[in-house]
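Colleague: Quick one, structure for this:
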Amino acid sequence: MEYELSSPNVLYVTTYSRIRDQIRQDILNSVFKPGVRLRISELTNRYGVSQMPIREALQQLQGEGLVTLLPQKGASVRKIDENFLSNMYDIRYAIETMLVRTGVEHMTDRDLKEIDLLQEEYEAYVSNRNREAALLVNEAFHRKINGLANNYEAIEIIDRHWGLIDVLRRQFGFSEGRIHSIIDDHRKIVNALKRRDRDLSVRLTGEHVMKAKIDLIERFKQSQR
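Modeller: The predicted structure is shown next:
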């Protein structure tokens, strides 16, 4: 069902997404310290919205692992540390390697063309130093590959962390040389997919995720020094 731009449904989703992103950013910027209670009444005053988008945002942030929701106790901020980041990428490793293993069997020539075009678009944005656009296209590249397996439950788990990963990348950046390493990894993955080499595609995907994990943790540790 399609809605007009002024539809209450669209406005609600826009408000909820904006509030979720603002709370997430405030947590990562230590406005809300680890262990702090996130009271609905205080959040509605802070962000100038009703309780409903606040509650929806907290549910989403619980799925990302940033917030803990307990009966009778409400929401509290979870500590972001090296262990949290490591666990997040380990989950991504397990699911993405599973998805690409299955996805190779269902991949069409049209899928390959779309993946190839997304990689070319990513490289163009990197070359133009458009980091925001590059992050979005990088996400689209991985979503396309992950979607080949038609396992929507698994994709939903990964999707919970994409927004958080993008925010962390904006905040901590990349180690020197990592951007070019990403391009090289993507090219190798695309070539393996074109050959329909399932085992190689799985191995390269796993290595790519682990490199991202090591890089982000290192950048995080540097920010804590």
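
Colleague: CA atoms for contacts and neighbours, from now on please.
Modeller: OK.

Colleague: mind checking the longest helix of the chain?
Modeller: Ranked by number of residues, the top helix in the chain under DSSP state H is helix 198-224.

Colleague: how far away is His186 from Arg110?
Modeller: The gap separating His186 from Arg110 is 18 Å, by Cα to Cα, to the nearest Å.

Colleague: Compare the two and say which is more crowded by neighbours.
Modeller: Per other Cα atoms under 10 Å, whichever of His186 and Arg110 has more neighbours is His186, with 24 against 9.

Colleague: nearest residue to the residue nearest the centre of the chain other than its sequence neighbours?
Modeller: Nearest to the mean C-alpha position of the chain, by Cα atoms, centre = their mean, lies Trp162 at 1.0 Å. Of all residues not flanking Trp162 in the chain, Glu139 sits nearest, at 7.6 Å (Cα to Cα, 6 or more residues apart in numbering).

Colleague: What's the separation between that neighbour and Asn146?
Modeller: Noted for Glu139: a distance of 10 Å to Asn146, by Cα to Cα.

Colleague: just Pro71 next, same as before
Modeller: From Pro71 to Asn146 the distance is 34 Å (Cα to Cα).

Colleague: What residues does Val167 make contact with?
Modeller: Listed by Cα atoms under 8 Å, 6 or more residues apart in numbering, the contact partners of Val167 are Gln25.

Colleague: Please identify the helix or strand for it.
Modeller: Here Val167 sits within helix 152-172, counting by DSSP states H and E.

Colleague: Let me know the next secondary structure element after that helix.
Modeller: Going down the chain from helix 152-172, the next helix or strand is helix 178-194, by DSSP H and E.

Colleague: contacts for that next one?
Modeller: 104, 112, 115-116, 119, 123, 126, 198, 200-201, 204-205, 208, 215.

Colleague: just those now: which is nearest Ala94?
Modeller: Thr205 (10.3 Å; Cα to Cα).

Colleague: how about the residue located most distally from the centre of the chain, secondary structure?
Modeller: Most distant from the centre of the chain: Gln72, at 30.1 Å, with distances by Cα atoms, centre = their mean. At Gln72, secondary structure determined by DSSP: H, G, I helix; E, B strand; the rest coil is coil.

Colleague: And this one, please, so the two structures can be compared:
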Amino acid sequence: MKNTMAEDKIVADKTIATKVIEKLREDIINNRFETGSRITIKEISERYGVSPMPVREAFRTLEGEHLLEINPYKGATVLRIDEQFVRDVYGVLRALECLLYETALDEIDQGVIQKLRCINEQIRAIVDLPYGAAEYVDLNTKFHSTIMEHSKNQKALEMYTHYHEIISTIRKKYIPVPERIRTGIEQHEKLIEALEKKDVLLVKMAVDEHIKSALENFMTQFSQGK
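Modeller: From the prediction side, this is the model:
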């Protein structure tokens, strides 16, 4: 366990439980706990400087994410994050994106279309810059959020946000390459055109292409980074 005590303390800018969930998820994904190791509520509450209650909630949440396996009276076992785990999460995100974009379609007007094109041009402008990769992550999130915020299905949006947080935490260790960013820009253009035409089938096809491309690119980095 490599963290310093200062790094482990929770800053209370969100609810304590949410911060503990995010911190423990990040520590598991970043291998600060060995796969197969056992952790206890007492150990984590002391490590993070919080009471047992938010840790207990974090254990339940991360069990649902298949990052922990809870053993009654024995704490929890840290599970392995492998390629299948990543593919499963991307599969969930793909299904939710299709649903969210479909339910947002009626609310997408020319103002939204122009905003999406503007964001995509911002991405194009930073591809080859030294800070381009970091800027791309923020702009890409902004691009997709601009569409999803018009969805009428709030439950699906909550689920998407949850699973996107998991994959975003994993992706922090990997830098998007310029080739992938350029591909993403072109795929965004196809998605914008499909949204402008309000063609559900074209939207789903564009989402499929974008997600599959992002997944395969990421899996290459993930397998090499083990």
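
Colleague: re the thing from before, so for Glu139 and Asn146 of the first structure, which residue has more residues nearby?
Modeller: Taking other Cα under 10 Å, Glu139 of the first structure and Asn146 do not tie; Asn146 has more neighbours (25 against 18).

Colleague: quick revisit: mean deviation of the helix holding Val167 of the first structure from the second structure?
Modeller: Its aligned residues in the second structure lie a mean 1.7 Å from helix 152-172 of the first structure after superposition (mean Cα distance after the TM-score superposition for the first structure).

Colleague: Okay, angle between that helix and helix 198-224 too, please.
Modeller: Using axes from the mean of the first three to the mean of the last three Cα atoms, to 10 degrees, the direction of helix 152-172 of the first structure lies 40 degrees away from that of helix 198-224.

Colleague: buried sites along helix 152-172 of the first structure?
Modeller: By 16 or more other Cα atoms under 10 Å, the buried positions in helix 152-172 of the first structure come out as 154-155, 158-161, 163-169, 172.

Colleague: So what does Tyr152 of the first structure match up with in the second structure?
Modeller: Under the alignment by TM-score structural alignment, Tyr152 of the first structure pairs with Gln154 in the second structure.

Colleague: Relative to Met148 of the second structure, how far out is that match?
Modeller: Distance, Gln154 of the second structure to Met148 of the second structure, by Cα to Cα: 10 Å.

Colleague: ok, now Tyr163 of the second structure?
Modeller: Taking Cα to Cα as the criterion, Tyr163 of the second structure is separated from Met148 of the second structure by 14 Å.

Colleague: One more: Asp199 of the second structure?
Modeller: Distance, Asp199 of the second structure to Met148 of the second structure, by Cα to Cα: 16 Å.

Colleague: Can you give me the neighbour number for Ile108 of the second structure?
Modeller: When counting by other Cα under 10 Å, one arrives at 19 neighbours for Ile108 of the second structure.

Colleague: and it, what does it touch?
Modeller: With contacts defined as Cα under 8 Å, 6+ apart, Ile108 of the second structure is in contact with Ile147, His150, Leu195, Glu196.

Colleague: of the residues you listed, which stay in contact in the first structure?
Modeller: Among the contacts of Ile108 of the second structure, the contacts conserved in the first structure (both residues aligned by TM-score structural alignment, their matches' Cα atoms under 8 Å) are His150.

Colleague: Ranking by neighbours, what's the top pick from the contacts of Ile108 of the second structure?
Modeller: Leu195 (26 neighbours).

Colleague: Please say which position in the first structure that residue maps to.
Modeller: Aligned counterpart of Leu195 of the second structure in the first structure: Leu193 (TM-score structural alignment).

Colleague: Please tell me how far its match sits from Ile54 of the first structure.
Modeller: 42 Å.

Colleague: how near is the counterpart of Met210 of the first structure in the second structure to Asp8 of the second structure?
Modeller: Applying TM-score structural alignment, one finds that Met210 of the first structure aligns to Lys212 in the second structure. Distance from Lys212 of the second structure to Asp8 of the second structure, counting by Cα to Cα: 36 Å.

Colleague: just Asp82 of the second structure next, same as before
Modeller: For Asp82 of the second structure relative to Asp8 of the second structure (Cα to Cα), the value is 25 Å.

Colleague: So between these two, which is more surrounded?
Modeller: Applying other Cα under 10 Å to Asp82 of the second structure and Asp8 shows that Asp8 carries more neighbours, namely 17 against 11.

Colleague: The more buried one against Glu46, yeah?
Modeller: No: the criterion here is Cα atoms under 8 Å, and Asp8 of the second structure misses it with Glu46 at 9.5 Å.

Colleague: helices or strands up against the helix or strand harbouring Leu112 of the first structure?
Modeller: Using DSSP H and E, the element containing Leu112 of the first structure is helix 109-127. Applying 3 or more Cα pairs under 8 Å, 6 or more residues apart in numbering; DSSP states H and E, we find helix 109-127 of the first structure packed against helix 131-147, helix 178-194.

Colleague: Redo these as a markdown table? Include distance to Gln60 of the first structure.
Modeller: Shown next, in a markdown table, are these (distance: least, Cα to Cα, whole Å):
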| stretch | distance to Gln60 of the first structure |
| --- | --- |
| helix 131-147 | 19 |
| helix 178-194 | 28 |
